[in-house]
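Student: make a model of this:
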Amino acid sequence: MARPTPLSGFPEWLPDGRLVEQHVLDVLRRTFELHGFAGIETRAVEPLDQLLRKGETSKEVYVLRRLQEEAGAEPDRAGTLGLHFDLTVPFARYVLENAGHLAFPFRRYQIQKVWRGERPQDGRFREFVQADIDVVGAGALPYHYEVELPLVMAEALGALREIGVPPVRILVNNRKVAEGFYRGIGLTDVEAVLRSIDKLDKIGPDAVAALLVAEAGADEAQARACLELASISGSDETVIDRVRALSGESNELLEEGLAELGALIRAAAVRAPGVVVADLRIARGLDYYTGSVYETVLVGHEQLGSICSGGRYDTLASDGANTYPGVGLSIGVSRLVSRLLSSGLVRATRSVPSAVLVAVSNEDARDRSDAVAATLRGRGIPVEVAPSAAKFGKQIRHADRRGIPFVWFPADEPGVPDQVKDIRSGEQVDADVSTWAPSQDDLWPRVVPA
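Tutor: Here you go, the predicted model:
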């Protein structure tokens, strides 16, 4: 068989990379549960018409079809299934289907793979893991949840600092501020303005100004005002004053948005100082966001783009009679892990769980080695038995290649103690299978700064 060629955009980690990913997921899961979020999992597929109803292009969706279907047949979009490209649409459907069984406000976290047919590049994959948190209300959802969720994410990502993950900046804005400002200067196609502003990092201010004129109906003065608003940022309430000074005449929507943004800035200054920053260029081009919007960057790795984003939505989950507004954020776990590994920021202390290799003196005595391993495992110590009864030097080299720190030598005669060797230091001591244990640092693989 020819050597297989890797598929671009479908990451596969080596064992030590997988340990890093698992550690990140464990920290996120633990933080979310500390804040009362319940874990759920949704199916991998959704009807295609549901996946595309919020403006995503069909180019990004992988369609699910049976191989035996008639070649060349044009599928009925309503009856076709597609792999979900994020966890938001499946969650909205989940809420609608299970509303009678959920207690609102419903706090959910969800960690799953998603699939998106975009061009693979640094930090962007076609198959990747996301970790989402949302709070959804029935009919109404108080604003304070828009303050709470970015602070939960700040805590979750901050908990990863101990293993060498860089600090993060959570950039926040409020769509009411943006819409109130744009309408106040005479622009009515707010969605077109937001889509243009959302491209600032990709194409720059001159190209965005041209887009505002060509697609949002702005004149040069209005385009300039939009870019001036997008240039405002800061971590204190002077941001609010600068927006008011730029807007001139205020309006009810703008003032509501500024009050909400100010409340978030004040809370963040106390609970996550320096982490949450108001940034008026953050637009989040998707049309279902209605209040706070968030994007998160790794400090020193800003070129990677946002690793965590989201916002407030009021109509994403609605069956016509009932509406379930919510606020949520999503971490691109695969994007984060790929940067940690490719930049050598973190490492696993070993690539296998085993702390001990039990040596085998000869194949007739393998049952003795198996019994030692079983006893150690019963005490919570991860163990494997040597694959063959080779010379002890070869068994030690096997443990070294595997990254296993200890080798256990069962005694050949009754009354003679077993021995265990730390192959890193060379120290070898008598050991009792019922009492000996490795140190806490050696018991399981750890993820540490590189």
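
Student: C-alpha from now on. contacts and neighbour counts both.
Tutor: Noted.

Student: list the buried residues for the host helix or strand of residue 266?
Tutor: Per DSSP states H and E: residue 266 is located in helix 252-271. By neighbour count on 16 or more other C-alpha atoms under 10 Å, the buried set for helix 252-271 is 253-258, 260-269.

Student: what's the answer for stretch 380-398, then?
Tutor: For stretch 380-398, a neighbour-count test (16+ other C-alpha under 10 Å) marks 381, 382, 383, 384, 385, 386, 389, 395, 396, 398 as buried.

Student: can you name the two of the residues you listed that sit furthest apart?
Tutor: Of all pairs drawn from these, the widest gap by C-alpha to C-alpha lies between 381 and 389 and measures 22.2 Å.

Student: that older thread, any idea which of the buried residues of helix 252-271 is closest to residue 433?
Tutor: Minimum distance to residue 433 across the buried residues of helix 252-271 is 51.8 Å, recorded for residue 268 (C-alpha to C-alpha).

Student: next, the contact list for the residue lying closest to the closest one once chain neighbours are set aside, please.
Tutor: Beyond its immediate neighbours in the sequence, the residue positioned closest to residue 268 (C-alpha to C-alpha, 6 or more residues apart in numbering) is residue 276, lying 6.0 Å away. Residue 276 sits next to 150, 154, 169, 170, 171, 172, 235, 265, 268, 269 when contact means C-alpha atoms under 8 Å, 6 or more residues apart in numbering.

Student: let's see it at 7 Å
Tutor: With contact set as C-alpha atoms under 7 Å, 6 or more residues apart in numbering, residue 276 has these partners: 169, 170, 171, 235, 268.

Student: show me what whichever strand or helix holds the first one is packed up against.
Tutor: Per DSSP H and E, residue 169 falls inside strand 168-174. Contact partners of strand 168-174 among helices and strands, from 3 or more C-alpha pairs under 7 Å, 6 or more residues apart in numbering; DSSP states H and E: helix 252-271, strand 276-279, strand 289-298.

Student: would you reformat these as JSON lines and include distance to residue 306?
Tutor: What follows is these, written out as JSON lines (distance: least, C-alpha to C-alpha, whole Å):
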{"stretch": "helix 252-271", "distance to residue 306": "19"}
{"stretch": "strand 276-279", "distance to residue 306": "13"}
{"stretch": "strand 289-298", "distance to residue 306": "5"}
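
Student: re earlier: what angle do the strand holding residue 169 and strand 289-298 make?
Tutor: Our comparison of strand 168-174 with strand 289-298, counting by axes from the mean of the first three to the mean of the last three C-alpha atoms, to 10 degrees, yields an angle of 160 degrees.

Student: got the contact list for strand 168-174?
Tutor: Under the contact criterion C-alpha under 7 Å, 6+ apart, strand 168-174 has outside partners 257, 261, 275-280, 282, 291-299.

Student: to check against the first, give me the structure of this:
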Amino acid sequence: MSGKPTPLSGFPELLPAERVVEQQVIDTLRRVFELHGFAGIETRVVEPLDRLAKGGEIDKEIYGLHRLQGEAEGRDVDPSRQLGLHFDLTVPFARYVLENSGKLEFPFRRYQIQPAWRGERPQVGRYRQFTQADVDIVGQGELGFHHDVEVMRVMVAAIAALPFPPVSFQFNNRKLIQGFYRGLGLTDVTAAIRVIDKLDKMPREVVVEQLTTLAGASPEQAEQCLRLASIRASDTSFVEEVRALGVEDDLLETGLTELAAVIEGCAAAASDRVSVEANLRIARGLDYYTGTVVEIFMAGYEHLKSVGGGGRYDALADDGKNTYPGVGVSLGVSRTVVPLVADGVLSASRSVPSAVLVALATEESRPSSEAVAAALRSRGIPCEVAAAPQRFGKQIRTAERRGIPFVWFPADAETNHHVKDIRSGDQVEADPALWTPPDQDLRPQVVVSPSSTIKETQ
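Tutor: A predicted model of the protein is given here:
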């Protein structure tokens, strides 16, 4: 390749130190998910276009996939054979469940951390290629409500373990909303939900107007909808606030009970940086949510809107014999990590995994240095041998530039092995078969900006 390539917007590529941050976020998520018994899966990156597209039409955000040779020869044009890159992890997961239903044990507990592709206008927090982390439980025929509480609590616990700014889980329940609107006597409940979901994008008076024109609400009914949407609480006090509005409906009562259980269940996993709140404005625009819904927001990054979300869906997939209900929640890994790294909120203690640089006195002594490195690696200590036998001062500066905390000087005919902490200048005699660096130096650490109150995390 000749000449400097032109960058492609919307396809973030991280430098090594930035990748350290992303990888440790992913590792933390994986560790928490597996701690709760969720199995990791990975699906193919392509799906048939007719499965990806909504309503039989190809969505403008879907990236199509084709062979250049096949197109030139007039092949691969059969619509049933046309492929596209998945734009989320839900569509491939639904297909995965259908294809493997006879091999899976239900309820099936799954997590999936993979890239997805979406052809939208790139901007901060929105990329054409991005990594998501999903966690779901899917049943066959039925799925108990307690799984709603469990899945949401797992994601609360996972984010509480991450070095993020304060994060808020905003919960609601579609049964609560639908029951309230039905109890009000609205004729088009779905239209009302869609209008209320735009409250953060439109002035109040426009929302009232659309409730009347699109959802058939009277001015009094529209005001009641807005009163419901204004209720927020960090505990179950919202139940009495809703009942005080004077609307009665069995579905409403079910929604209130379920939402209260989710708030109480997730509160136990919350922390000083992760809060849980009932927010009766949250609706989630996707039609398939049928119960619990959640959106996740990160303090200081409100311009990103939600950085994650999900909910209960009673028909993830249907094979004609069985319906597969599920509940899940997704976190935008790229959506959170890339802006935090770009703003200097999160960084890495070093850009390489090596904790030790083994010095090289002469090219002839390379076997001795390699033997030291092998001894350290055999005990799980990441290290590397100096690239060239420069002066030791230069080799120390090389380690310093790369963030490697220790330099090892192999024994020779006159001296024993020594290891130097180049940060403090302390140098001690050491045995490569016994010496171990402090735990915090063994692997790169995620470092939080000093202006943040978040503690460092490994």
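
Student: figure out which of the helices and strands packed on strand 168-174 of the first structure is closest to residue 99 of the first structure.
Tutor: In terms of C-alpha to C-alpha, the element of those nearest to residue 99 of the first structure is strand 289-298, at 21.5 Å.

Student: the residue mapped onto residue 178 of the first structure from the second structure: neighbour count?
Tutor: With TM-score structural alignment as the criterion, the equivalent of residue 178 of the first structure in the second structure is residue 177. Using other C-alpha atoms under 10 Å as the criterion, residue 177 of the second structure is surrounded by 27 other residues.

Student: which SS class is residue 177 of the second structure?
Tutor: Classification of residue 177 of the second structure into helix, strand or coil gives helix, according to DSSP: H, G, I helix; E, B strand; the rest coil.

Student: report the contact partners of it.
Tutor: When contacts are counted by C-alpha under 7 Å, 6+ apart, residue 177 of the second structure is found next to residue 252.

Student: for the stretch 301-450 of the second structure, just list every one of the helices.
Tutor: With DSSP state H, counting those that start in this stretch as the criterion, the stretch 301-450 of the second structure has helices at 333-342, 366-377, 392-402, 439-442.

Student: buried deepest among these, which one?
Tutor: With neighbours defined by mean count of other C-alpha atoms under 10 Å, none of the helices of the stretch 301-450 of the second structure is more surrounded on average than helix 333-342, at a mean of 20.

Student: check the mean deviation of that one from the first structure.
Tutor: When the first structure is superposed, helix 333-342 of the second structure averages 1.4 Å from its matched positions, counting by mean C-alpha distance after the TM-score superposition for the first structure.

Student: where in the first structure does that helix fall?
Tutor: Using TM-score structural alignment, helix 333-342 of the second structure lines up with residues 333-342 of the first structure.

Student: so which residues make contact with the matching stretch?
Tutor: Counting by C-alpha under 7 Å, 6+ apart, the neighbours of stretch 333-342 of the first structure from elsewhere in the structure are 17, 21, 123, 124, 128, 129, 130, 131, 307, 346.

Student: so for residue 85 of the second structure, which of the helices of the stretch 301-450 of the second structure sits nearest?
Tutor: Between residue 85 of the second structure and the helices of the stretch 301-450 of the second structure, the shortest separation by C-alpha to C-alpha is 17.4 Å, and it involves helix 333-342.

Student: can you give me the angle the closest one makes with strand 292-298?
Tutor: Going by the same axes, to 10 degrees, helix 333-342 of the second structure makes 20 degrees with strand 292-298.

Student: from residue 266 of the second structure, how far out is residue 256 of the second structure?
Tutor: With the distance defined as C-alpha to C-alpha, to the nearest Å, residue 256 of the second structure ends up 16 Å from residue 266 of the second structure.

Student: so what's residue 182 of the first structure up against?
Tutor: residue 190.

Student: please redo it, this time with the cut-off set to 10 Å
Tutor: Applying C-alpha atoms under 10 Å, 6 or more residues apart in numbering, one finds that residue 182 of the first structure lies in contact with 176, 188-190, 193-194, 218, 222-223, 225-226, 229, 247, 254.

Student: how about residue 206 of the first structure?
Tutor: Taking C-alpha under 10 Å, 6+ apart as the contact definition, residue 206 of the first structure lies against 200, 212, 223, 224, 227.

Student: wasn't it part of a helix?
Tutor: Yes. Per three-state DSSP, residue 206 of the first structure lies within a helix segment.

Student: quick one: map it onto the second structure.
Tutor: Using TM-score structural alignment as the criterion, the counterpart of residue 206 of the first structure in the second structure is residue 205.

Student: returning to what we had before: post-alignment, the strand holding residue 169 of the first structure versus the second structure, mean distance?
Tutor: Once the two structures are superposed, the average separation between strand 168-174 of the first structure and the matching residues of the second structure is 0.8 Å (mean C-alpha distance after the TM-score superposition for the first structure).

Student: once aligned to the second structure, how far is the helix holding residue 266 of the first structure on average?
Tutor: Helix 252-271 of the first structure versus its aligned partner: 2.3 Å mean (mean C-alpha distance after the TM-score superposition for the first structure).

Student: okay, angle between that helix and strand 168-174 too, please.
Tutor: Helix 252-271 of the first structure runs at 160 degrees relative to strand 168-174, counting by the same axes, to 10 degrees.

Student: summarise which helices and strands the biggest helix by length in the second structure is packed against.
Tutor: The helix of greatest length in the second structure, counted in residues with DSSP state H as the criterion, is given as helix 16-35. Using 3 or more C-alpha pairs under 10 Å, 6 or more residues apart in numbering; DSSP states H and E as the contact criterion, the neighbours of helix 16-35 of the second structure among helices and strands are strand 39-40, strand 108-117, strand 129-138, helix 146-160, helix 333-342, strand 346-348, strand 446-448.

Student: between strand 129-138 and it, find me the angle.
Tutor: Counting by the same axes, to 10 degrees, helix 16-35 of the second structure points 0 degrees away from the direction of strand 129-138.

Student: show me what counts as buried in helix 16-35 of the second structure.
Tutor: Judged by neighbour count using 16+ other C-alpha under 10 Å, the buried positions of helix 16-35 of the second structure are 17-22, 24-26, 28-30, 32-33.

Student: do stretch 426-433 of the second structure as well
Tutor: Those would be 430, 431, 432, for stretch 426-433 of the second structure by 16+ other C-alpha under 10 Å.
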